[in-house]
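Q: pasting the structure only:
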């Protein structure tokens, strides 16, 4: 069924208005910033946006403007913005977790080495005490003297 030029102009105006609303973030509940939602908001058949159909140039314009907003860091679809934010947060948390696991591994290795060194030092002290216990040449040092400091008059 053919449409008149006036109907086509009216449809294009509705589509452009719907494009502007979607790109401002005015999405219907459960809708996305996509061609399906655009077609439903403009009351136009979705297939009219593809191939050599009458509104394919408006689909191209919509996608170009949408990509420009995304590249500028402005995501009109709150759902997409949330997904992007959560992916970034997930990546950061995975990096923090990997760093924490690495630090724990390093500290565990350090603890193991420190305990091994302490055990070796204790064994050396015990061995030295046993070897000096049998020799008579080792004697005890005398107790330190206490001196009384006098006052001069």
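A: Cool, the structure landed. Just so you know, these numbers come straight off a predicted model, no measurement behind them.

Q: drop to CA atoms for contacts and neighbour counts, all remaining ones
A: OK.

Q: Look up how far residue 101 lies from the residue nearest the centre of the chain.
A: The centre of the chain sits closest to residue 92, judged by Cα atoms, centre = their mean, with a distance of 2.3 Å. Per Cα to Cα, to the nearest Å, residue 92 is found 14 Å from residue 101.

Q: And residue 16, by the same measure?
A: According to Cα to Cα, residue 16 and residue 101 sit 53 Å apart.

Q: Below is an additional structure, to be compared with the one above:
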């Protein structure tokens, strides 16, 4: 019992009554009902529960499972945040495109309006300048 609770578990075993019975070379049914080793099963379960409540998991596979569950939870949270950010960026993109389209329409309307009035005169095109010549 002490070896199992310390985490010294043989390959293929776990920290449970079945492995305890196998290690003790006793039939597993002897740990249940009104049989001879019921008090040992109760002590084993109590000690195992105390270890688990203290945060110590003697079974390396169980510890790995707990670690992977915690990692999965963190990854799910990251994924949810990423999906939320993607949704927000997609909404921003849609709004930006809508605003650009509205501004383009406004510019086109103003150009048409300006072309039809005589009060607005067009500026001459800028002269081409040559860089690097001295006068």
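A: Looks like it came in fine. None of the values given here were measured: they were computed from a predicted structure.

Q: now what about the TM-score between them?
A: Laid over one another, the chains give 0.87 as their TM-score (TM-score structural alignment, normalised by the length of structure 2), with 124 aligned residues with a Cα RMSD of 1.4 Å.

Q: Compare residue 16 and residue 101 of structure 1 (neighbour count), which wins?
A: The neighbour count for residue 16 of structure 1 versus residue 101, taken as other Cα atoms under 10 Å, is higher for residue 16 (18 against 12).

Q: what sits up against the helix or strand where that one lies?
A: In this structure, residue 16 of structure 1 sits in helix 5-23 according to DSSP states H and E. By Cα atoms under 8 Å, 6 or more residues apart in numbering, the surrounding residues in contact with helix 5-23 of structure 1 are 27, 33, 38-39, 41-42, 44, 55, 58, 62, 66, 76-77.

Q: What's residue 87 of structure 2 aligned with over in structure 1?
A: By TM-score structural alignment, residue 87 of structure 2 lines up with residue 105 in structure 1.

Q: How many residues are close by its match?
A: 12.

Q: again with residue 91 of structure 2
A: 12.

Q: Which residue ranges of structure 1 form helices?
A: Assigned by DSSP state H, the helices in structure 1 fall at 5-23, 35-42, 56-71, 78-133.

Q: ranking these by burial, who's on top?
A: Greatest average neighbour count among the helices of structure 1 goes to helix 35-42 (a mean of 19), per mean count of other Cα atoms under 10 Å.

Q: Next, format the helices of structure 1 as a markdown table and append distance to residue 142 of structure 1.
A: Converted to a markdown table, those look like this (distance: least, Cα to Cα, whole Å):
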| stretch | distance to residue 142 of structure 1 |
| --- | --- |
| helix 5-23 | 93 |
| helix 35-42 | 97 |
| helix 56-71 | 84 |
| helix 78-133 | 18 |
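
Q: Tell me which of these approaches residue 139 of structure 1 most closely.
A: Among the helices of structure 1, the nearest to residue 139 of structure 1 by Cα to Cα is helix 78-133 (9.7 Å).

Q: Just want the angle from that closest one to helix 56-71.
A: 30 degrees (axes from the mean of the first three to the mean of the last three Cα atoms, to 10 degrees).

Q: what do we get in structure 2 for residue 83 of structure 1?
A: With TM-score structural alignment as the criterion, residue 83 of structure 1 matches residue 65.

Q: Check residue 121 of structure 1 too.
A: In structure 2, residue 121 of structure 1 lands on residue 103 (TM-score structural alignment).

Q: what do you get for residue 67 of structure 1?
A: In structure 2, residue 67 of structure 1 lines up with residue 49, judged by TM-score structural alignment.

Q: Okay, its match and residue 121 of structure 2: tell me how far apart.
A: Counting by Cα to Cα - residue 49 of structure 2 and residue 121 of structure 2 are separated by 90 Å.

Q: just residue 45 of structure 2 next, same as before
A: 94 Å.

Q: same deal with residue 42 of structure 2?
A: From residue 42 of structure 2 to residue 121 of structure 2 the distance is 99 Å (Cα to Cα).

Q: quick one: stretch 91-98 of structure 1 to structure 2 mean distance?
A: Stretch 91-98 of structure 1, aligned to structure 2 and superposed, deviates on average by 1.1 Å (mean Cα distance after the TM-score superposition for structure 1).

Q: ugh, wrong one, stretch 111-129 of structure 1
A: So stretch 111-129 of structure 1 averages 0.6 Å relative to structure 2 (mean Cα distance after the TM-score superposition for structure 1).
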